[in-house]
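*Asks:* model the structure of this input:
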Amino acid sequence: MSHRDDVILDIHERPSFGQWIGLSIQHMFSMFGSTVLVPILVGLNPGIALFSSGVGTLMYILITRGKIPAYMGSSFSFIVPMLALMKTTGYPGIAQGTVAVGMVYLIVALIISFFGSDWIDKVLPPIVVGPIVMVIGLSLAATAAKDATMNGNNYDLRFFAVAMITLLVTIGFNMFLKGFLSLIPILLGIIAGYIAALLFGIVDLSGVQSAAWFSLPSFQIPFISYHPHMYWGAILSMAPIAFVTMTEHMGHIMVLNKLTDRNFFKDPGLTHTLAGDGTASIIAGFVGGPPVTSYGENIGVLAITKVHSVYVLGGAALFAIIFSFVGKLSALIESIPSPVIGGISFLLFGVIASSGLRVIVDKQVDFNKKRNLMIASSILVIGIGNAYLQLGQYTFSGLAVASVLGIVLNLVLPDKAFSER
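*Replies:* Here you go, the predicted model:
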């Protein structure tokens, strides 16, 4: 395809060296806040998350034949089961769950290559996806509130003040900033909250002072860092959620189709895009990072800058890998106190829940239909209440139970109840 006049750089056009550095760093900062926030919330190493997001993005670009300008960052959808697994199995369980998520993507990609993708809409219609996404956000509300108020086992007014400052400043950045700064309100909000926390005297900088400038991230590699064995509960808690993030993945592809005037579902094809996303998560699982997914933040940058070059996204991935080896940066990230994370989480988790509501509204789901009311109600209460399933040593989170139940109810319930006929 020839160069489009309405864009500055098309997908396969290369920027100059100076432009490449500036544009790539801009993309890195756009994804930076959310990508490192997920491991901070769960208790993983943020440096590893940066590394795995960079390597995962490069693999995605390779598998999609350099045809899609997308960035793979840490996924928020798996926070609930990862928090539970961190308390029981530690990272080995999370690793297996993360690899399982990637394998689900690869299996679905293989199925699509043989049978097409029409069946996905039947398994995951808006009435199932919307409530599940709402559960992902709302089930984390208590965690955000605890981070924002509790210093150990005691309520701390300073924590609440820092959390509220962080929240309100971030809202202000989202609403009133323009240009490049409008693309990184989460990062700016964390910085502002960190400064407030310093003023309130609740930041421990000893780890930053002792950290080396350059250090190898503490990768969690099976048979080297730990001896793995099968954690079926971890696998079955995380793997079903992959079907939810697939819908997000396909939604991002739709946006990119419109933005770049391409049809990525046909070329390189959904098989390649899902395989790229799944491979990125498998890589993350083998080095110690969380599952990854395509990032809307970077799609926003593409839309605003009109620079669609895949080389710029590849450059952002390289910078993320380089930054992951800066020891003081990782230590600085880890020194962010919980009320700052809590304040940011109020907004982020709420936005996730609101995104689920938007799916329901945009698709005009009719709640006058009893089947829709039954499906949504069951998913919301089981998921938010975390009605987990315990079978021997295996635990399935409320989110996983709600996801499976929602899919089954959607497949077996008739379109109309007998009283509606």
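
*Asks:* going forward, measure contacts and count neighbours with C-alpha atoms only.
*Replies:* OK.

*Asks:* now do the contacts for the closest residue in space to M72 that isn't next to it in sequence.
*Replies:* Spatially, and ignoring its direct neighbours in sequence, M72 is nearest to S294 (4.5 Å; C-alpha to C-alpha, 6 or more residues apart in numbering). Neighbour list for S294: 70-73, 249, 252, 277 [criterion: C-alpha atoms under 8 Å, 6 or more residues apart in numbering].

*Asks:* one more: D204?
*Replies:* By C-alpha under 8 Å, 6+ apart, the neighbours of D204 are S335.

*Asks:* please, which helix or strand holds it?
*Replies:* Under DSSP states H and E, no helix or strand contains D204.

*Asks:* what separates it from A145, distance-wise?
*Replies:* 21 Å (C-alpha to C-alpha, to the nearest Å).

*Asks:* elements contacting the helix or strand hosting L380?
*Replies:* Here L380 sits within helix 370-384, counting by DSSP H and E. Applying 3 or more C-alpha pairs under 8 Å, 6 or more residues apart in numbering; DSSP states H and E, we find helix 370-384 packed against helix 126-138, helix 398-412.

*Asks:* one more, for comparison:
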Amino acid sequence: MEDIEDGKENDKIDERRGKSWFSEDNNTTNEQSQTNPLRLIYSVDDDPSLGMSFLLGLQQYLTTVGGIFSIPFLLCPALCILNEDPSRGYIMSTIFIISGIATLLQTTFGVRLPIIQGSSITYVACTLAILNLPRWECPNKGDLYAMGHENRSEEWMMRMREIQGAVIVASLAEVVVGYLGLVGIILRYITPLTVTSTITLVGLSLVSHGIELSSGNWYISLTTVALLAIFSQYLRNVNTKLPIYTLVKGWHLINIKGFQLFPVLLTTIIVYFICYLLTRFDLLDDIDPARIDGNINIIDNTDWFRAPYPFQWGWPTFTISSIFAMFTAVLVGIIESVGDYYACARICGQPTPPIPAINRGIGTEGFSCILAGCMGIGTGVTSFSENIGAIGVTRVGSRKVIQCGAIIMIILAFFGKVAATFSTIPTPVVGGLLCVLFSIITAGGLTNLSYVNMSSTRNMFVLGSSLFFGIGLPQYLKHNEEIFLITGFLPLDQLVRILLSTPMFIGGFIGFILDNTIPGTPEEKGILEWKKEKNLSGNESADSTQSKIYKLPKFKFYTFKKFKEEVTSLLRRSK
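*Replies:* Next up is the predicted model:
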């Protein structure tokens, strides 16, 4: 592992102070910025001991699991993958390794804030729009079973290759935008109303998929929703005791807000256990999707060890219509990530990220999306907002901790049965989780209205029109497909079909055109507050430009000598 601190001999300091692998003392905690609003235990540049870093990194990893394992449940039906197919686990393992690699790249060479990267719901919306084309319609289950394993695998792999090609080419644009420094220019024309309609429609467009997964057993789905609401809202400020062992204090209890930190994980475990009991005592119908024995064969059919590798599903295919559709997800991903950079900097008590760091972050994210396209996860990657919230709860914002969490993701990706275990979660449980997730995404889009004067009839017209047509037009065209046969030129017709079937493209495009053409004052549009918040004026503060956390690292390698010193220190303390 590489130590990316700028010039401190932390290994020698640790030895002098007798710091163990799981020591709770930190040699740089006292040097935290006085502007840190949360008084983080570990700030961005702090260097916890190696053991503590991996322990806290595991905690960060667990906060992202809920968002990661839900992606295959949305994609696999559209890819024509059967519920009991071990390929579900293979895709999930690939998502783990890409998330880990992307996180290491972002925290080391990108914006360098403690942000976890992961597969994005935004890309899922575009992926599903592409796979909804008639040419990608899945055969019925009977035909899939009759195909045999090889033909059945080819059936879903050719769909995945189509998505891979679209992600790779569209992500090249993100790389160009980032590394050529075009992010600030683009964001000057992306107004709060445009962002509101686009992100809100991401959540609303996926509601039907959450409902479909939930409909298999509404009792289980509603139980999931209820528990998630109780843990994340009603019990969020309740302290829970966590036993922890350190070499200095031995076993002792610490207070954490466990319900606020792990609501998805706790909910999933409890409802999964309920489903186990209902299955064990045969209280569910044989075909009820809430039974846990329906997909249990996935674990048996999955190898213990499997290494994901580039182009494992075959060489990508490149279609103009799919590529242009994926550009929409790339643009939305850029907007979301920039917002997350500012949010993470605020919660870590750091200066506003300078424009060069933001450009670097977007360029690195684009490169990670290209890797995701090469590996084949069905989506691109963006920053995880859940991770930023976890920093506020745990008060751990160390870059090293996030990097250790990324290493854990990469290691677990090679254990096929770990991902296969997630694939056995009953679909009604996932449906309940997704219903809550999509509602939060929808509300998150609406929060951008705080910048806008919504008493203005102009703004009401822009927002209402973009949401109305973003929801209504795809629904109308879904039931009147003959309207798509416009030119007779297949690539163009497919492009029109995909774009007009993508709510976030329609809503975002209409909002962009209307808000930039209808007369209105900057105050009325919310542009002044928006630019001030996002630092788009081009005037960077001295703190921002001089802050070392955004500077590229000077590497010194984590050598065998340092590893030996840490082990020696550990053995000395244990005696």
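
*Asks:* if we can go back for a sec, could you dump the helices and strands packed on helix 370-384 of structure 1 into JSON lines and include mean neighbour count?
*Replies:* Below are these laid out as JSON lines (neighbours: other C-alpha atoms under 10 Å):
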{"stretch": "helix 126-138", "mean neighbour count": "26"}
{"stretch": "helix 398-412", "mean neighbour count": "21"}
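
*Asks:* will you turn the ones you listed into TSV that also has distance to G56 of structure 1?
*Replies:* Shown next, in TSV, are these (distance: least, C-alpha to C-alpha, whole Å):
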stretch	distance to G56 of structure 1
helix 126-138	23
helix 398-412	25
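
*Asks:* quick check: chain neighbours aside, which residue is closest to the counterpart of I270 of structure 2 in structure 1?
*Replies:* Under the alignment defined by TM-score structural alignment, I270 of structure 2 corresponds to A192 in structure 1. Distance criterion C-alpha to C-alpha, 6+ apart; nearest residue to A192 of structure 1, sequence neighbours excluded, is T166 at 6.5 Å.

*Asks:* now for V381 of structure 1, how many residues are close by?
*Replies:* Per other C-alpha atoms under 10 Å, the neighbour tally for V381 of structure 1 reads 17.

*Asks:* what lines up with it in structure 2?
*Replies:* So, by TM-score structural alignment, V381 of structure 1 is matched to F468.

*Asks:* contacting residues for the residue nearest to that match when sequence neighbours are not counted?
*Replies:* Leaving aside its sequence neighbours, F468 of structure 2 sits nearest to G507 (C-alpha to C-alpha, 6+ apart; 8.0 Å). Contacts for G507 of structure 2 (C-alpha under 8 Å, 6+ apart) come out as 194, 197-198, 201, 465-471.

*Asks:* and in structure 1, which of those remain?
*Replies:* Mapping the contacts of G507 of structure 2 onto structure 1 (both residues aligned by TM-score structural alignment, their matches' C-alpha atoms under 8 Å) leaves 198, 465-467, 469-470 still in contact.

*Asks:* element containing the aligned partner of L167 of structure 1 in structure 2, please.
*Replies:* Counting by TM-score structural alignment, L167 of structure 1 corresponds to V225 in structure 2. In this structure, V225 of structure 2 sits in helix 218-229 according to DSSP H and E.

*Asks:* next: T379 of structure 2.
*Replies:* With DSSP H and E as criterion, T379 of structure 2 is part of no helix or strand.

*Asks:* relative to R399 of structure 2, how far out is it?
*Replies:* 25 Å.

*Asks:* with E565 of structure 2 instead?
*Replies:* 22 Å.

*Asks:* neighbour count winner among the two?
*Replies:* R399 (29 against 15).

*Asks:* for that one, give me its contacts.
*Replies:* With C-alpha under 8 Å, 6+ apart, R399 of structure 2 has these contacts: 43-46, 107, 112-114.

*Asks:* from those, which is closest to G416 of structure 2?
*Replies:* T107 (26.5 Å; C-alpha to C-alpha).

*Asks:* hey, where'd the strands end up in structure 2?
*Replies:* Applying DSSP state E to structure 2 gives strands spanning 2-3, 117-119, 240-246, 250-256, 381-383, 556-557.
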